[in-house]
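K.L.:
sequence and predicted model, in that order:
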Amino acid sequence: MTIAGWALILLFTIVTFALAKPMGLWLFALYEGRTTPLHRLLGPVERGFYRLAGINPAEEQGWRRYAIHMLLFNLALLLLTYAVLRLQAVLPLNPRGFAGVSADGAFNIAVSFTTNTNWQWYAGETTLSNLSQMLGLTIHNFLSAATGIAIAFALFRGFARREAKGVGNFWADVTRITLYLLLPLCILYALFLIVSGVPQTLAGSVDATTLEGARQTIALGPVASQEAIKMLGTNGGGFFNANSAHPFENPTALTNFVQMLSIFAIGVGLAYAFGKAVKDTRQGWTILAAMAVLFLAGTAVAYWQEAAGNPVLHQLGIAGGNMEGKEVRFGIAASALFAVITTAASCGAVNAMHDSFTPLGGMIPLFNMQLGEVVVGGVGAGIYGFLLFAILAVFVAGLMVGRTPEYVGKKIEAREVKLAVLAIAVLPLCILGLTALSAVLPAGLAGPLNKGPHGFSEILYAYASGTGNNGSAFAGLTAGTPFYNGLLGIAMWLGRFFVIVPVLAIAGSLAAKRYTPATSGSFPTTGGLWVGLLVGIILILGGLTFLPSLALGPIADHLAMIEGQLF
């Protein structure tokens, strides 16, 4: 470990959390439906969309109606993407003449991008046309991100409103988020990437002559536009197979730093916006403090392990940290930091191959996903996932003080606790259940590149990534088979919508309740004690649930490495 490495981590943390208030204020304006400076330019577009679609943005929707509209909208997008991928060979903007994607592959991709997972079993530059990348995938990057933020807004209204029946209007939320947040930011971001050397063209490829005189075909495409929303929307699906390790996606140390910031930017803003919504910004800062504790702890472990390197290689006279699978232009600190960020959020973009990390260094990204990616988390998904844990934590706190649990003025009763447990239980059921199935069936065992505990980690990581809607991979699993395409598609769908629906049910239940002011007997939900309880509940639930699987995978892999055995 170096001073420069720790300085990078410290700088990133300071800049990220400095963005929380300005980003949060903009999000809060959209949450309230207030006019912003961009309304003068984009307001006619918004109103035109409402007229064309026959939508009244002022019409309130109950949680059930909100949920039904959200589900039907995402189902329609899934079917559109599936059709585009299957018909790719006969559709335009296919300069390299790629064939249509197989049925199981198209199903997996369509589910993946609909759920904001962006899991990729394929190499984009050799599988998908420009039309598929733009119409099939990039549109999802915007709308799946907007859906996540809309769900967060609905839950905010549940806490903020008093004896109300509605939780907002899904169509108005998604439209405003896309027009006034995601689209403007991505235009500016894409221009920055183009200036930094990222391609943005409809050309399929360009031929170059190498120093040896050989001919090389270099894939091109509309990369910058997809890269921008890939990071800001915590989508993670790269235009190229190497993702953000590819120089055409992430060419410099500056673009790498900006990419890391953009993964967290909207997530930290939503935490601050929650505090504004409930009229107590201390609540938002408290959530951010708990997130920071978990994030910095994970970063410290990952950086320590990667900087320590592999003792087996040290005994062979190869000194230094673990540079396997990492880009020299980024180094160990930036690679370890990126890995923790992308899995603390549900992004999935990678600038290094996690399969090549040391066992404990690779365990941190895995554990981040198993916790539900609530350490900042994905756009929308992070904050509403964190609030599920807050509901459980305040329930435990209520038992401590011997009265009905309360959080930001709302009583937390049996209905909310049951729904929170139901949503959180989706993770272990899918991750552990499907991992166990794949670890015993021949079709599942054919996937891992490695044997022993490392191979088990590859399977476990895949289902943690799919169910958590992350999309990153250990990069050692051959997942492009009907078996894995099918099961991972199911895991991604359940991990997204079987969490969202209970969250909306909680929002509806809370919105209907009256406000309960805090008293001297209430458990305080700001300050160090509450931060400690939040962190403890998240770690205890994650530890009790997933420690046995971690022991079989990365922990066993680490113990074997100490004894000189590599898998």
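P.N.:
Happy to help now that I have it.

K.L.:
C-alpha only now, for contacts and for neighbours.
P.N.:
Fine.

K.L.:
show me where this structure has its strands.
P.N.:
Assigned by DSSP state E, the chain shows strands spanning 205-209, 215-219, 406-407, 410-411.

K.L.:
tell me the contacts of the spatially most central residue of the chain?
P.N.:
Centroid-nearest residue in the chain: residue 346, 1.3 Å away (criterion: Cα atoms, centre = their mean). Applying Cα atoms under 8 Å, 6 or more residues apart in numbering, we find residue 346 in contact with 117, 234-235, 369, 373, 377-379, 381-382, 468-471.

K.L.:
against residue 208, how distant is it?
P.N.:
Using Cα to Cα, to the nearest Å, we find residue 346 at a distance of 37 Å from residue 208.

K.L.:
try residue 411
P.N.:
66 Å.

K.L.:
and residue 293, by the same measure?
P.N.:
48 Å.

K.L.:
just the helices from the stretch 151-300 of the chain, written as ranges.
P.N.:
Using DSSP state H, counting those that start in this stretch, the helices of the stretch 151-300 of the chain run over 170-177, 183-196, 223-232, 253-277, 281-308.

K.L.:
putting a second one here so we can go through both:
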Amino acid sequence: MWQIALVLGIYLPLVIVAGHYLYHVTMQQKTWLDPVMNRIDNIIYKISGIKQVNMTGKQYVLALILSNAIMVLIGYIILRIQSALFLNPNGIGTMEATLSFNTIISFMTNTNLQHYSGESGLSYLSQMLVITFMMFTSAATGYAACMAFCRRLVAKTDTLGNFFVDFVRVITRVLIPISFIVALILVFQGSPQTFNSNETVHTIEGNMQDIALGPIASLESIKHVGTNGGGFNGANSTTPFENPTVISNIVEMLSMMLLPGACVVAFSLMVVNRKRKTLFGKQGLVIFAAMSILFLIGLTTCYLAERAGNPIIGELGITQDLGSMEGKEMRFGVAQSALFTVVTTAFTTGSVNNMHDTLTPLGGMVPLFNMMLNVVFGGKGVGLMNMMMYVMLTIFIACLMIGRTPQFLGKKIEEKEMKLIALCILIHPAIILVFSALAVSTVAGVEGITNPGAHGLSQVLYEYASSSANNGSGFEGLSDNSTFWNVTTGLAMFFGRYLSIIIQLTIASLLAKKLWHSESVGTLKTDNAMFTFLLVAIVLMIGALTFLPALALGPITEHLQIRS
């Protein structure tokens, strides 16, 4: 337990410092990197023809979609012809069409679901020019959308900013510097960073083994900093090259947690009076506390389930003093494995340091439910936007119960906004449940399920929850590299990413155009402990009502079966 407490103890001061820095970057205030980065930004603006002018809501969304679409097209072409390009010392072949479609959508939507084996499916050029590049741009896209959403929400005028300016600033001032530091730490701990081809070595068991090399550390750093997920190697952060030591394991977890939490801090600073000096605004603190409560509930459940072990093994007389160690690294044990599992799905990164397919049923239900909720901090920026939908829903429900006018940050929440909020909340479960139903009712879908019964359904639910939540981790038991799974998960990733962003920016635009009203005696307080617990209750209630039937047929049934 002390290992978990250590990571969380380091995280809290770091996230506050990072949040203040993000606030200055977002609001285009002075930062210590400006003397260097202003020159770099201006060169980028000049070459790209970017005009630093405010955009309307439609212009902002259009710029986001078109820029992502162009990157998808270029990346798809590179994957399809990678065998003919340079930086391919291992002779990797061209990627198949549907797999290329799935891969490019996956990395552009910040999902990084991998239906290919990392070290054997991509050339070094593809790993850098497609995968690593899109890890930067997809994270920057999510952050730009979130900060535009927050600025629009707290503004008393109809202001939004410029997508390309937000996009460039977060890459040059946030993602690149932090990723560079993390990459240096990983190299120091033993992660390779080289263009050398794979090496074949003679093992102590007398066999021959290929050791995958390449630019691993640089990919691993932005993979975690940008909450991207995936991995250079197929086995992800369970491998010693991606995650060599306990120190690298802690650094990777902190990297995943840092910026999603910092987005909440930055938002809290936007809400408070600019003249007041504060570490953490009350409104943001309420949201951060609600996310933290959900996170700690999941972490406690997962840790206790894995620590208790498998009762069937216990009945055989085999001691499980270390807990359930199936699929886990001895380097990390139950504590760091459980923490990594909850972090990677709460912060929707998708990196794994143990195989989620081998978790106990209740331990596996936690990451699954985290992705189904998709508000427990969430990915870079997107988690905060999703939680804001529940904040407004909670305000609306609470005000209906006590007969007050729903109002948030001085703006009234009315019929049009509530319809869009309801639609935004329902899109995510609809994608998961509809595609899961399609998978278990068609021959092509059933062919990919490798486990019978309840665990097989859990695999399917996890795959589509991971895709829709833009997480990218998997139970890894599916035979998912087929036309059916490549296409359906690709669509789930696409709709799960862009439909929500478009609706959320629309809601923020509607609220920005409303008249600002000062608080009165009749205004519902949204910055106190009572609202925090009400928000947590609403999130859990909506999640349970939506997903409990599916969970009952999957992990809950499996738990009861091994206990019977």
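P.N.:
In hand now; what should we look at? Since the structure is predicted, the reported quantities are computational estimates derived from the model, not experimental observations.

K.L.:
returning to that earlier point: neighbour count for residue 411 and residue 208 of structure 1, which is higher?
P.N.:
A side-by-side neighbour count of residue 411 of structure 1 and residue 208, using other Cα atoms under 10 Å, places residue 411 first with 21 against 12.

K.L.:
wait, that one sits on residue 404?
P.N.:
Yes: using Cα atoms under 8 Å, residue 411 of structure 1 is in contact with residue 404, at 6.7 Å.

K.L.:
all helices for the stretch 401-550 of structure 1, in order.
P.N.:
Under DSSP H, counting those that start in this stretch, the stretch 401-550 of structure 1 gives helices at 414-438, 442-445, 452-467, 482-511, 528-550.

K.L.:
of those helices, which is nearest residue 556 of structure 1?
P.N.:
helix 452-467 (6.2 Å; Cα to Cα).

K.L.:
which strands or helices does that closest one pack on?
P.N.:
helix 359-370, helix 414-438, helix 482-511, helix 556-562 (3 or more Cα pairs under 8 Å, 6 or more residues apart in numbering; DSSP states H and E).

K.L.:
need the outlier residue of structure 1, farthest from its centre.
P.N.:
Largest centroid distance in structure 1 under Cα atoms, centre = their mean is residue 213 at 42.8 Å.

K.L.:
what is the corresponding segment of structure 1 for stretch 197-204 of structure 2?
P.N.:
Mapping stretch 197-204 of structure 2 onto structure 1 (TM-score structural alignment) gives residues 204-211.

K.L.:
buried residues, the matching stretch. List them.
P.N.:
residue 204 (16 or more other Cα atoms under 10 Å).

K.L.:
sorry, back to before: quick check: which of the helices and strands packed on helix 452-467 of structure 1 is buried the most?
P.N.:
helix 359-370 (a mean of 26; mean count of other Cα atoms under 10 Å).

K.L.:
which part of structure 2 lines up with that one?
P.N.:
Taking TM-score structural alignment, helix 359-370 of structure 1 hits residues 361-372 over in structure 2.

K.L.:
as TSV, the helices of the stretch 151-300 of structure 1 with mean neighbour count and distance to residue 416 of structure 1 would be great.
P.N.:
Listed next are the helices of the stretch 151-300 of structure 1 as TSV, based on neighbours: other Cα atoms under 10 Å; distance: least, Cα to Cα, whole Å:
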stretch	mean neighbour count	distance to residue 416 of structure 1
helix 170-177	21	22
helix 183-196	17	35
helix 223-232	27	31
helix 253-277	25	18
helix 281-308	21	19
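
K.L.:
so for residue 480 of structure 1, which of those helices sits nearest?
P.N.:
Closest to residue 480 of structure 1 of the helices of the stretch 151-300 of structure 1, according to Cα to Cα: helix 223-232, at 21.6 Å.

K.L.:
OK, contacts around the counterpart of residue 94 of structure 2 in structure 1?
P.N.:
Residue pairing (TM-score structural alignment): residue 94 of structure 2 is matched to residue 100 of structure 1. By Cα under 8 Å, 6+ apart, the residues touching residue 100 of structure 1 are 85, 86, 87, 88, 89.

K.L.:
which one is the second one nearest to, not counting chain neighbours?
P.N.:
With sequence-adjacent residues excluded and distances taken as Cα to Cα, 6 or more residues apart in numbering, residue 86 of structure 1 is closest to residue 100, at 4.7 Å.

K.L.:
burial check on the residue opposite residue 545 of structure 2 in structure 1 once aligned, number of neighbours?
P.N.:
Residue correspondence to structure 1 (TM-score structural alignment): residue 545 of structure 2 is matched to residue 544. Neighbourhood size, residue 544 of structure 1 [other Cα under 10 Å]: 9.

K.L.:
swap in the one 4 residues further on?
P.N.:
Burial of residue 548 of structure 1, expressed as a neighbour count using other Cα under 10 Å, amounts to 11.

K.L.:
who's in contact with it?
P.N.:
Here residue 548 of structure 1 is in contact with no residue (Cα under 8 Å, 6+ apart).

K.L.:
the stretch 1-150 of structure 2: helices as residue ranges?
P.N.:
Using DSSP H, counting those that start in this stretch, helices in the stretch 1-150 of structure 2 cover 2-26, 34-48, 57-80, 97-108, 118-121, 124-126, 133-154.

K.L.:
so which of those helices comes closest to residue 324 of structure 2?
P.N.:
helix 2-26 (17.4 Å).

K.L.:
what's that closest one in contact with?
P.N.:
By Cα under 8 Å, 6+ apart, helix 2-26 of structure 2 touches 30-31, 147, 166, 169-170, 173-174, 250, 254, 257-259, 261-267, 269-270, 279-280, 335-336, 339.

K.L.:
that one vs structure 1 - mean distance after superposition?
P.N.:
Mean deviation of helix 2-26 of structure 2 from its aligned counterpart in structure 1 after superposition (mean Cα distance after the TM-score superposition for structure 1): 1.5 Å.

K.L.:
which part of structure 1 lines up with that helix?
P.N.:
Going by TM-score structural alignment: helix 2-26 of structure 2 matches residues 7-31.

K.L.:
now do the counterpart of residue 40 of structure 1 in structure 2 against residue 26 of structure 2, distance only.
P.N.:
Counting by TM-score structural alignment, residue 40 of structure 1 corresponds to residue 35 in structure 2. Using Cα to Cα, we find residue 35 of structure 2 at a distance of 17 Å from residue 26 of structure 2.

K.L.:
which one's more surrounded, those two?
P.N.:
residue 26 (24 against 10).

K.L.:
rewinding a little: what residues of the match of helix 2-26 of structure 2 count as buried?
P.N.:
Neighbour-count burial for stretch 7-31 of structure 1 flags 8-9, 12-13, 16-17, 19-21, 23-28, 30-31 (criterion: 16+ other Cα under 10 Å).
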